[in-house]
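[1] Prediction below, plus the sequence it came from.
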Amino acid sequence: MSRLERGRKLVRRYRIDRRLPPPVLDLYRTSSSLRSADAVARTAAESRGVIGHPTTGGVDVARLGSRRMHTAGDLSMSTHELGGRTSAVVSSTLDDAGIAHFVADRRGDGLVFGVELSDRSAALEALTAIDESAWYLEWSDGSGTGIEALSDAAASRRVRRARSWNVFRAYRWGDRVVGPEQGADVTFWDPGASGLLEKIGSRGQDRFDPSSPSTTETIGGRTYPGRTAFPVGSNFEFVDDPIDLVYTWVDGADPDWAAAFRTTAQSAGRTLDETALDPARYRSRDELRYSLRSAWAHCGWARTIWIVTAGQRPDWLVDDPRVRIVDHADILPPDALPTFNSHAIEASLHHIDGLADQFVYFNDDMFIARPIRPELFFTPNGLARVFQSDARPPGVEDDDTLAVDTGALRGRELLAQRFGRVVTAKPYHSPYPLLRSVMEEMESEFADIVTRTQRSRFRSPTDLSTAASFAQHYALATRRGVLGDVSTEYVHVESGRLRRHLDRIRLGR
């Protein structure tokens, strides 16, 4: 469709709807609002003094909202590890000072500790003595809140009277501060009218018998003091099983790969002008580098990251025991190689030797923009979450139907035949939570179409889209999956509104 023709159709639709499409309106409104708010916060930050104390001649400064603060430098660990280290330091500091405390809950990658109100002053004295740079205390007292450098916090009356503290160490991620969300909360408990210890500032059910025995809670491989009323380490609300990440990647600029691509296409009677063989599909823009960096930063709980390739390895990839390269030959039969079909590769991911039963499948153009928890992808009892979009599979199929849609249609046909039910929408183009056991069962039950897909060297209308579609829907049908919600945004790199999309991601949540 030419741009002129498309423009005419858009004008005609505008005359019918009498407004811009809601997604476009929302994009302009939210991006404009976020840009304005960020400009105001940035101006305010520049006009105010820097919080904390310099550590490296001032080059460590980053911004948190409308304040600038000194940091401990660039983030050198995942946010998950930062949360664990922060909680460990806070707990050991209280331990060394002889202050009784217990783990009361989890908050993101950090922990919530409880301390008796009578020990609040002693706890503050102990924490302010932490001998490291860039530690801060964010106090909360009803609607009031504020941040103080931890070493200066004891001088603040508001800190001494606060209902809770968030103790964190600040790091820099670009020009932003990372750390508050990975901080350790310190809450205070005092006997109520019932004689039970109640969290101050709360009239809810956060109360327990002060005679509750002490326990040792193991969380993230670290041990903390606990109470029987708060079995946080074994709490069924959190995922405790190992989870892996799996990427598929190819370097289309590799001369050997390109030669094999052309030879195989020619022998199969395929031409490079077909949509399924478009060279742009295999072009690397180093997306994998940035996707891995985002997963490293925000999915630190992942056990192993597997990168499935055609005998290739990115020249920039450093050696790390958590990152494993898997060749197509390790998961596909010899008579299926070489393959240039993502459907074939995805249908064989569960053959990775050592892969966890719970894993999340990434394309290299998927990025994690903020810290997330494994509960986003799986329920604590092991169900895979399925993220459905509003996009519907096409109602008809012809020579122009894209392979991604024909793959979804093949899956819908199988669901209808096997279960008499179908899904109404496609999954989001976002990381796909999968169960290895479900894919193994699916391969056995639908052996003909899965085997045909695995041996299809290029995308074909007979392919089944497994990892990106059917495996998730099969999990739903067999009660091993559940519909979930994810905050995601699909951005086309050639969109005229690309900058607004990126700003909404960068400035929003």
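    Yep, that arrived.
[2] From now on I want contacts and neighbour counts done on CA atoms only, so please keep to that.
    OK.
[3] so where do the helices sit in this structure?
    Listed in chain order, the helices of the chain (DSSP state H) span residues 3-17, 22-47, 79-96, 120-127, 157-161, 255-267, 287-298, 328-331, 342-346, 403-419, 436-445, 447-454, 471-477, 498-507.
[4] hold the first one in mind and look at this next one:
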Amino acid sequence: MNNDKIDIVVSWLDDTDKIWQHDFEKHALLASKAITPNSVNTSARFRDYDTFKYWFRGVEANAPWVNRIFLVTYGHLPEWLNVKHPKLTVIKHSDFIPDAYLPTFSSDTIALNLHRIIGLAENFVYFNDDMFLINPTKATHFFKRGIPRDMLTLIPATIYEQFNHFTINNMALIHKEFSKSDIVKKNVFKMLNLKTGIKYLGTTLLQLPYPNISDIMHFHLSTAINKSIYEKLWVRHHDIFDSTCRHKFREITDVTDWYIRLYSLAIGNFVPTRMHKLGTMISIKNVESFDKLIHSSYKIVCLNDDSTLSASDFESVTNNIRSTFEKKFPNQSKFEI
């Protein structure tokens, strides 16, 4: 197995595409799914910032190590995209997701089936289209000797608003396979490591006296993962994964691809790194902070949408974001026509 190659998978959606809109509305009606501001299926989880070309500009400038880029899409493509770029492969949902799960409007289904992409390397980094490389990176920021770079930090049970149940479901599955002592014994020197930073080391230490692990910190950044872990866990948890993937929209009983990362951490399949130094997440409402952030030393920035923004405010905010990106990446990439 060649562990030198590292691919990137990025999922992208154009919520203005008429075919997607028709299918979305049709299946939402069939599922009696109310798409409300407080729902995990709110429109803020689907709308496009029109910043995707800057994602490619960031990768071209800052990830020369990438072997291939697999662009996962419902079927539509940006008009400006150069589909003939030698490193780019366009993958529609129907190219890798089983027919029984299609069409899907659940990011859980998409992410849980990435291992089925034909030609995907054993080592790959999964990006959402709101995660941007803003400074030069090396392959070793993501993998070392074929092992993902990551960080295992124990935290108290946290409140993610609409996402509580996903965290609970993922951790419940972890608890079925591992005791706290299993995880701590296997990872003690990786967890209690100065590479994690004093703040995060302290957070873990405070959780050690408790009998169970409440939660493990998830960083809203790209995820380095081994394809073989996906394959192993689909065999082990087929019924649970299958049930999640049969939902057209995210449901309260679902697990997510975060579980795959959690499992990798639990078995010690990671090389410690300071994830909080690698990147950060920021709300798109914080335009002024974003302008400063994009000139920081972070490698990755994730833009988090806000469902409280009105349509006009969203347009204003994203105009400012695009303006900032244009200053950061003014030159057209070879991924553009």
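    Structure received. Keep in mind it's a predicted model, so treat the numbers as computed, not measured.
[5] rewinding a little: of the helices of structure 1, which is nearest Val491 of structure 1?
    Taking CA to CA as the measure, the helices of structure 1 were each checked against Val491 of structure 1, and helix 498-507 came out nearest at 6.7 Å.
[6] which other residues reach the closest one?
    Leu27, Tyr28, Thr30, Ser31, Leu34, Arg35, Asp38, Ala369, Glu489, Val491, His492 (CA atoms under 8 Å, 6 or more residues apart in numbering).
[7] still on that earlier bit, which stretch among the helices of structure 1 comes nearest Pro242 of structure 1?
    Closest to Pro242 of structure 1 of those is helix 436-445 (CA to CA; 12.4 Å).
[8] The closest one maps to which residues in structure 2?
    Counting by TM-score structural alignment, helix 436-445 of structure 1 falls onto residues 227-236 of structure 2.
[9] ok, now stretch 329-348 of structure 1?
    The aligned range for stretch 329-348 of structure 1 is 94-113, by TM-score structural alignment.
[10] buried residues in the matching stretch?
    94-97, 101, 103-113 (16 or more other CA atoms under 10 Å).
[11] Tell me the one of the residues you listed nearest Tyr126 of structure 2?
    Relative to Tyr126 of structure 2, and with distances defined as CA to CA, the nearest of those is Ala111, at 8.5 Å.
[12] OK, contacts around the spatially closest residue to the closest one that is not a sequence neighbour?
    The spatially closest residue to Ala111 of structure 2, leaving aside those adjacent along the chain, is Asp257, at 5.8 Å (CA to CA, 6 or more residues apart in numbering). Applying CA under 8 Å, 6+ apart to Asp257 of structure 2 gives the contacts Asp108, Ala111, Leu112.
[13] And for Ile134 of structure 2?
    Counting by CA under 8 Å, 6+ apart, Ile134 of structure 2 has contacts Gly58, Asn62, Ile294, Tyr298, Lys299, Ile300, Val301.
[14] Now do stretch 171-184 of structure 2: everything it contacts.
    Residues contacting stretch 171-184 of structure 2 (CA under 8 Å, 6+ apart): Met191, Pro211, Asn212, Ile213, Ser214, Asp215, Tyr259, Leu262, Tyr263, Ala266, Ile267, Gly268.
[15] Restricted to buried residues, select those in ChimeraX.
    Here is the ChimeraX command that selects the buried residues among those (16+ other CA under 10 Å):
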select :191,213,214,215,259,262,263,266,268
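[16] Looking at the contacts of stretch 171-184 of structure 2, point me to the pair that's furthest apart.
    Most distant of the contacts of stretch 171-184 of structure 2, by CA to CA, are Pro211 and Tyr259, 20.8 Å apart.
[17] Roughly how far does Lys426 of structure 1 sit from Thr462 of structure 1?
    Separation of Lys426 of structure 1 from Thr462 of structure 1 (CA to CA, to the nearest Å): 18 Å.
[18] Let me fix that, I meant to ask about Arg161 of structure 1.
    Remark: distance between Arg161 of structure 1 and Thr462 of structure 1 (CA to CA) = 68 Å.
[19] between these two, which one's more packed in?
    Thr462 (16 against 13; other CA atoms under 10 Å).
[20] Tell me if I'm right that that one and Gly407 touch.
    Yes: at 7.2 Å, Thr462 of structure 1 counts as touching Gly407 under the criterion of CA atoms under 8 Å.
[21] what sits against the residue nearest to Asp105 of structure 1 when sequence neighbours are not counted?
    Leaving aside its sequence neighbours, Asp105 of structure 1 sits nearest to Val112 (CA to CA, 6+ apart; 5.0 Å). With contact set as CA under 8 Å, 6+ apart, Val112 of structure 1 has these partners: Val103, Ala104, Asp105, Arg106, Ala184, Asp185, Val186, Thr187.
[22] Neighbour-wise, give me the winner out of those residues.
    Ala184 (31 neighbours).
[23] which residues does that residue contact?
    Here Ala184 of structure 1 is in contact with Gly83, Thr86, Ser87, Val90, Gly110, Leu111, Val112, Phe113, Asn166, Val167, Phe168 (criterion: CA under 8 Å, 6+ apart).
[24] Same question for Leu10 of structure 1.
    Counting by CA under 8 Å, 6+ apart, Leu10 of structure 1 has no contacts.
[25] any idea what it aligns with in structure 2?
    In structure 2, Leu10 of structure 1 lands on no residue (TM-score structural alignment).
[26] do the same with Arg293 of structure 1
    Aligned by TM-score structural alignment, Arg293 of structure 1 pairs with Arg57 of structure 2.
[27] quick one: that match from Pro136 of structure 2, how far?
    For Arg57 of structure 2, the distance to Pro136 of structure 2 - CA to CA - is 12 Å.
[28] So between the two, which is more surrounded?
    With neighbours defined as other CA under 10 Å, Arg57 of structure 2 and Pro136 compare such that Arg57 has more, 25 against 16.
[29] any idea how far that one lies from Val317 of structure 2?
    Where Val317 of structure 2 is concerned, Arg57 of structure 2 sits at a distance of 21 Å (CA to CA).
[30] same thing with Pro148 of structure 2?
    34 Å.
[31] okay, those two: which has more neighbours?
    Pro148 (26 against 18).
[32] what residue of structure 1 matches up with that one?
    Using TM-score structural alignment, Pro148 of structure 2 lines up with Ala384 in structure 1.
[33] list the contacts for its match?
    Ala384 of structure 1 makes contact with Gln358, Phe377, Phe378, Pro433, Leu434, Leu435, Gln472, Ala475, Arg480, Gly481, Val482, according to CA under 8 Å, 6+ apart.
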